[in-house]
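A.B. asks: This is a predicted model, with the sequence first.
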Amino acid sequence: PNGQRIFRRQHIGQAASGLTYMLPSEDALAIGPLLQQRFGLPFWQIATTATDANRFALRVARAVTGREKILVFNGCYHGSVDETMVRLIDGKPVNRPGLAGEFRDLTRTAKVIEFNDVSALEAALRDKDVACVIAEPVLTNSCMVLADPGYHDALRKLTRQTGTLLLIDETHTISTGPGGYTRKYGLDPDFFVLGKPIAGGVPASVWGMSDDVASRYADYNRTKEPGYSGMGTTLSANPLQFAAMRATLEEVMTQENYDRMDHLARRLDAGLTGVIDRYRLPWHVSRVGARVEFICAPGPLRNGAEAEMAHAPELEAAIHVALVNRGVLIAPFHNMMLISPATSAAQVNRLITAFGAVAAKLAA
């Protein structure tokens, strides 16, 4: 509650002083060290969405490597970055179906492989034509797919061996801990992206780069033709974003809050799993920190193809409506639940009870 009050006070105070004026603010002096300490990388830029942050980081990766291609994972989610809008169908890379107004063959500059497949990763990087691998630590937009033990180590080793940069997009996995999945599990990316959670609901994102990449990018800028870089927008790094980010980092994303969120998420995981076991449903629960999801298929899932097959749209829609009828609303486009600093034990218990009632009806 104290953190929420401070967030509101700083947010409203800055709004009264001005939303944007295209100049630095005092909060910017605090945000730089906070991002360095929290996430480990030394150089940062502010953007408005994770899509922008990912796009800008990929542009830098291509600039410093001189390579055109990027590598993504089947079933990934990185906002609306064009190059990531590819998938595998029958083992072949294609544009994602349904892309409006997209006439290019995106697979010309993007490779796509399955998550957790080290052999496919090795083969995709072998020609040393990939500028950057853009990866979620856990696939989160097509059910939830956790990394196999040792997979992230292999990913980092192979990217380094082939001169490929590694971007970790934590927008959906910051639920893992105060420094995200990256700090908790010791990942060592060249780029780090964090979107919507960083400013507590105010549109903002951040992207950071390592010392090595920053040095290479400085060298590139000294030799490139002068002109607009294509990175940054008019409203990026406005003072309202800085005020909201500072309050979020200092008062909301605390170890105390994460410990409490993790405790309740474990309770929710165990409760939902208990219901599934009680009614012998062929489902499972997946969790990353404070993010919990029930999946209407056996698990665990290992890649995007398995995650896509696990979707049961009509069944999931019926479960969502049944939960709403019992006074419980979860994310309407996923079977996903996020524990927040404001979530109570009573709310978690109410969700477990409602889920149990719905499962009982389905089992009957």
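C.D. replies: Received the coordinates, thanks. Numbers count the residues shown, from 1 in each chain.
A.B. asks: C-alpha only now, for contacts and for neighbours.
C.D. replies: Fine.
A.B. asks: A helix includes residue 121, no?
C.D. replies: Yes - counting by DSSP: H, G, I helix; E, B strand; the rest coil, residue 121 falls inside a helix.
A.B. asks: So what's the residue count around it?
C.D. replies: The tally of other residues near residue 121 (other C-alpha atoms under 10 Å) stands at 22.
A.B. asks: Below is structure B, check it against A:
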Amino acid sequence: MISREKLAKLNEREQQTFYARNPKSRAAFERADHLFGKVPMTWMNKKAGGFPIYLDRASGNRIWDIDGNEYIDFALGDTGAMAGHSAPAVVEAITHRVKDLGGLTTMLPTEDAEWVAKNLTERFGMAKWSFSLTATDANRWAIRLVRAITGKPKILFNAYCYHGSVDEALIVVGPDGEGMSRPGNVGSPVDVTQTSRVAEFNDLQGLERQLKNGDVAAVLMEPALTNIGIVLPEPGYLEGVRELTRKYDALLIIDETHTFSAGYGGMTMRDHLEPDVFVIGKAIAGGIPTGTYGLSAHLAEKILSRTDLDLVDMGGVGGTLAGNPLQVAAMRATLEKILTQENFKYMIDLATVFTDGVNELFEKYNLPWSINQLGARAEYRFAKPYPKTGTDAFHAADPELEDYLHVYLANRGIMLTPFHNMALMCPTTTLADVEKHHEVFEAAIKELVAG
């Protein structure tokens, strides 16, 4: 349906517009000679326009760049700013901590930490909690704990899952149905098949085949894949995973860093999941770096009873700045005042309007694309029906088409997540913002399919 020649010409035009709109960002990028990859983190080089947009300021669901362009932000820091940029309650809490109380890193606990842990228990069911600075670290530490307590060496993942930069997670299903290193894996310490096993999401037979080997300490999974499109679980799949992990004496770690968009208690509360370990990060501190893992009461007691494990000093499950007063104050403000039941209902209802509108455009223009929604988050894929596995979702990508849509939208004041076609709602996103997206998105489609 889509002429690749036309797509190339449209991409060239939009690139030229992008250059013209963003001369200061382009100049700042060209001057960045002392940054590895010319950016603070190399993933900032995922840029459809040829160079990144440089931030000036942000508030709520709005971003302004150094060229003065304003954007409706549906990326929201890839969920890190789900509460909105500089939410007043978070600003007040961290300002009070910094200005009035001080003591940003003291190696001492604050009373806010117990409040946060209790709230996390109410949402996700785990009995005991420990804090980190990122969900990546929380996953790393959880992996150490489950290996220690089970005596088994391997962790099982889903192909094209997302658990940060955890070495063990960079495994996919190869052509022979067995695990292989994910393409592009940087400097893996050992062959990933020595540390990990892998099964496709929504494939219980494949999962059981791997668990039968008897060497899996835990299955570490997202309850819906989120970094390769939103791949939703088929009916009965998550229940089947829990049944199989128990059958083969493997623990279950649920990572809801992204799937927290499903609601107040994520998919764990919504779908009555029963993990042994739970991981979350990003969104729960309103933009301040954070991560945490929770343990069931039984598992926590079992681990703490092990006198041979160094859980206090250099055992590999801590960081000096983790649980610092600033982080914990931001977590409490975000959980108590922003990511509430009421706000989640508003965000999810708005995401439903977003999803329905995008679906209507796909039908109107007879496009073989589809969109999935996970609570306050929605993402489209260039396939119909929506892929059911991570590998199928990976093969449904179209980088040239994706770049066109991202730059077209950015040139007209709409920002999506740069790594994929994800849109997230926050408490300050409005119906008018969603309608503006649909207006610009339809214009992009019209140009693409016009005869």
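C.D. replies: Sure, I can see it. As the structure is a computational prediction, the values presented were derived from the model and not from experiment.
A.B. asks: tm score of chain vs chain?
C.D. replies: Once superposed, chain against chain, the TM-score is 0.96 (TM-score structural alignment, normalised by the length of the first structure); 363 aligned residues with a C-alpha RMSD of 1.6 Å.
A.B. asks: The first structure: which residue goes with residue 129 of the second structure?
C.D. replies: Structural alignment (TM-score structural alignment) places residue 129 of the second structure against residue 44 in the first structure.
A.B. asks: and the nearest residue to residue 211 of the second structure once chain neighbours are set aside, what does it touch?
C.D. replies: Using C-alpha to C-alpha, 6 or more residues apart in numbering and skipping residues adjacent in sequence, the residue nearest residue 211 of the second structure is residue 248, 6.3 Å away. Listed by C-alpha atoms under 8 Å, 6 or more residues apart in numbering, the contact set of residue 248 of the second structure reads 211-212, 214.
A.B. asks: Would you show me how to pick out the buried ones of these in ChimeraX?
C.D. replies: Selection of buried members from the contacts of residue 248 of the second structure for ChimeraX, criterion 16 or more other C-alpha atoms under 10 Å:
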select :211
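A.B. asks: just the contacts of residue 248 of the second structure now: which is nearest residue 355 of the second structure?
C.D. replies: residue 211 (36.6 Å; C-alpha to C-alpha).
A.B. asks: Where do the helices of the stretch 251-400 of the second structure begin and end?
C.D. replies: Under the criterion DSSP state H, counting those that start in this stretch, helices of the stretch 251-400 of the second structure are mapped to 266-270, 297-304, 325-333, 341-364, 390-395, 399-411.
A.B. asks: winner for burial among the ones you listed?
C.D. replies: The highest average neighbour count among those, using mean count of other C-alpha atoms under 10 Å, belongs to helix 325-333 at a mean of 26.
A.B. asks: which bit of the first structure covers that one?
C.D. replies: So helix 325-333 of the second structure sits over residues 239-247 in the first structure, by TM-score structural alignment.
A.B. asks: Please list the outside residues in contact with the matching stretch.
C.D. replies: Applying C-alpha under 8 Å, 6+ apart, the contact partners of stretch 239-247 of the first structure are 3, 6-7, 10-11, 14-15, 18-21, 24-25, 27-28, 30-31, 198-200, 202-204.
A.B. asks: So which of these are in helices?
C.D. replies: With helices taken from DSSP state H, the overlap with the contacts of stretch 239-247 of the first structure comprises 3, 6-7, 10-11, 14-15, 27-28, 30-31.
A.B. asks: Just give me the closest of the residues you listed to residue 354 of the first structure.
C.D. replies: residue 3 (30.2 Å).
A.B. asks: who's in contact with the closest residue in space to that closest one that isn't next to it in sequence?
C.D. replies: Spatially, and ignoring its direct neighbours in sequence, residue 3 of the first structure is nearest to residue 251 (4.7 Å; C-alpha to C-alpha, 6+ apart). For residue 251 of the first structure, the contacting residues are 2-4, 6-7, by C-alpha under 8 Å, 6+ apart.
A.B. asks: nearest to residue 358 of the first structure, of the residues you listed?
C.D. replies: Taking C-alpha to C-alpha as the measure, residue 358 of the first structure lies nearest residue 4 of the contacts of residue 251 of the first structure, at 33.7 Å.
A.B. asks: Settle this for me: the closest one is touching residue 250, isn't it.
C.D. replies: No - taking C-alpha atoms under 8 Å as the definition, residue 4 of the first structure is not a contact partner of residue 250, at 11.1 Å.
A.B. asks: And for the nearest residue to residue 105 of the second structure once chain neighbours are set aside, the neighbour number?
C.D. replies: Of all residues not flanking residue 105 of the second structure in the chain, residue 324 sits nearest, at 5.5 Å (C-alpha to C-alpha, 6+ apart). The tally of other residues near residue 324 of the second structure (other C-alpha under 10 Å) stands at 22.
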